[in-house]
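1. All I have is the shape, not the residue letters:
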């Protein structure tokens, strides 16, 4: 029997509201016994939850990991996707290709391929039978379920030279690294807020590659252990153990090391709200501020810059960039110290 084609953007899975695209939709059809010729169906093994979303669910559950699992199951049952109603973010998944529709065959995936989605769970139709483990160190959940991948959705085969949990963690934030490469160059001064975390450390490493030794990279990290690990890599000229939610403390520290000039580029990678103004104050006049964390309030950033009279360019982090998966994996492969830290944390 010929399958219905389905829309490449996935609108055929939208239940409500009518006319919405899958990401902003309130509810998706996650009945994956329905097959469409443009979809790839994946047997899901692991959900890599967005850091801001996992932190919110941990706090809402009082640190109870069973509570996190309950919240995820409830969200998926209600919305047909893992789209956190508080943070608005999702994550991504690891699984094995089950079926490939005829219209998706040209993508080159076949049943049995181990893959990771490079798009958000907030737009991925997802069915969960059960959650078997919650892993707070990596914000990952082991699950049994299925997902549908639309024709327009990037998908990657898992690399064979690193543990799958490590690769999944890296692919979750892979969009940041090539965008950092686009935004800074030789001799620039770069500041990374949340520099000891997953995306922050990757961004700091890429910034160092791009600015060279004539440029400068400064890290701001609130967690002392992460700050020490970052310092050990020697990719930052200095690492400040500061809470980025304190904008005046950040401003003072960065002003001191830049002779009051500020940074050419500030990267905000903190998975908590309230760091928008610190990022703006750390930038020089006509500098660039890149918000990668999904906890960012873009209203606070825009109105804060206006209210402080700061003429800076504000960039919204995009989880996708051309060839971003290979770019990020290659960065980690090229830096053994970085790879060792990431392996200890996430593998």
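-> Here it is on my side, so go on. Nothing here was measured: the structure is a model prediction, and the numbers come from that model.

2. C-alpha only now, for contacts and for neighbours.
-> Will do.

3. ok, which stretches of this protein are helices?
-> With helices called from DSSP state H, the chain shows them at 51-60, 65-79, 164-172, 176-183, 198-211, 224-232, 247-257, 276-281, 298-307, 324-334, 336-346.

4. Tell me which of those lies nearest to residue 41.
-> helix 65-79 (16.8 Å; CA to CA).

5. what helices or strands is the closest one leaning on?
-> Here helix 65-79 touches strand 27-28, helix 51-60, strand 126-135, going by 3 or more CA pairs under 8 Å, 6 or more residues apart in numbering; DSSP states H and E.

6. Tell me the gap between it and the middle of its chain.
-> With CA atoms, centre = their mean, to the nearest Å as the basis, helix 65-79 stands 20 Å off its chain's centre.

7. alright, now check it against this:
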């Protein structure tokens, strides 16, 4: 059989509106037949991104059956897992079923188990059955099929880390990679939402670089997560605080840094209304890295303007060269962090 020729960025899969790329498109064609530049995957598990899953859980009142119906409805309507309220998706793991003739091989042979490193918001997806919704991790066991474009990175699953733990870490691997780029040895670094997986991985990277000469401050609302951070010894200060309380965050960071504030603030919170907390915690001329998908660009931009704060604001790009390897290597380097992630997600 001769495969049809597909567009490098997947425009051939866009149904509505015509002419846009798959991520902003409203609806994709998820037909499980590969074009020449595609890879077909038998999907086993979806890792719904934290902001999206928090919204789905709240709307469904923590009922896994209702969450399953919500996800089935979104995927059947849009041809992808693209939460219309949060605008976010997640990633998946599955087994390669078929590879088009122009798909860059890089190890994606049929039978190989891989994790996608691009959002479900641009991944054509069909779900035949949802087998289980894991309320504590945001992972969904499914029977389904997905399509990966030639432009999309992926990772072959390693054999030394449990699959579900790998999936959880790879979903947020852009955060520690960008943190590693941004942190300098003398920096004062604040991580908001430090107890989640992106927060913990970012804390670890900040500690590796700034742990000796700088200051690393973890802010987390959940008391148990704060205890875990303390046990990991990857922060100078662990502050149990609601990150939506902007004034309280500012006062806590101001006190911890003796008025200097943060050189770099990393926002990993999975709920809305933390933009000003990150901005106020950061010194004039400092950097705010918004990794969270719950962040509003308008609130951040206009909030900084209203507060008269001159800070550089970065949107969290989920991709950076080597980001998957760096995140997995963090678990191998730090046995205690490995245990926390495996206990939660593995």
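-> That came in fine, so what should we check first? Quick caveat: nothing in here was measured; it's all calculated off a predicted structure.

8. coming back round to it: show me the one of the helices and strands packed on helix 65-79 of structure 1 that comes nearest residue 206 of structure 1.
-> helix 51-60 (20.5 Å).

9. Quick one: residues in contact with the closest one.
-> Helix 51-60 of structure 1 is contacted by residues 64-65, 67-68, 71, 84, 86-90, 139, 271-272, 293-295 when judged by CA atoms under 8 Å, 6 or more residues apart in numbering.

10. on that earlier part again, can you lay out the helices of structure 1 as TSV showing mean neighbour count?
-> Converted to TSV, the helices of structure 1 look like this (neighbours: other CA atoms under 10 Å):
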stretch	mean neighbour count
helix 51-60	21
helix 65-79	18
helix 164-172	23
helix 176-183	20
helix 198-211	25
helix 224-232	17
helix 247-257	17
helix 276-281	26
helix 298-307	15
helix 324-334	17
helix 336-346	16
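
11. Nearest to residue 122 of structure 1, out of these?
-> Ranking these by proximity to residue 122 of structure 1 (CA to CA) places helix 65-79 first, at 9.4 Å.

12. Next, the angle strand 126-135 makes with that closest one.
-> Using axes from the mean of the first three to the mean of the last three CA atoms, to 10 degrees, the inter-axis angle of helix 65-79 of structure 1 relative to strand 126-135 is 170 degrees.

13. ok, average deviation of helix 65-79 of structure 1 from structure 2?
-> Superposing on structure 2 places helix 65-79 of structure 1 at an average distance of 0.4 Å from its equivalents, by mean CA distance after the TM-score superposition for structure 1.

14. Can I get the helices and strands packed on helix 65-79 of structure 1 in a markdown table including distance to residue 170 of structure 1?
-> Converted to a markdown table, these look like this (distance: least, CA to CA, whole Å):
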| stretch | distance to residue 170 of structure 1 |
| --- | --- |
| strand 27-28 | 27 |
| helix 51-60 | 12 |
| strand 126-135 | 16 |
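
15. count of neighbours near the counterpart of residue 136 of structure 1 in structure 2?
-> Using TM-score structural alignment, the equivalent of residue 136 of structure 1 in structure 2 is residue 135. The burial count assigned to residue 135 of structure 2 is 15, neighbours taken as other CA atoms under 10 Å.

16. quick one: residue 135 of structure 2 and residue 65 of structure 2, what's the gap?
-> 11 Å (CA to CA, to the nearest Å).

17. of the helices and strands packed on helix 65-79 of structure 1, which approaches residue 249 of structure 1 most closely?
-> Nearest of these (CA to CA): helix 51-60, 23.0 Å.
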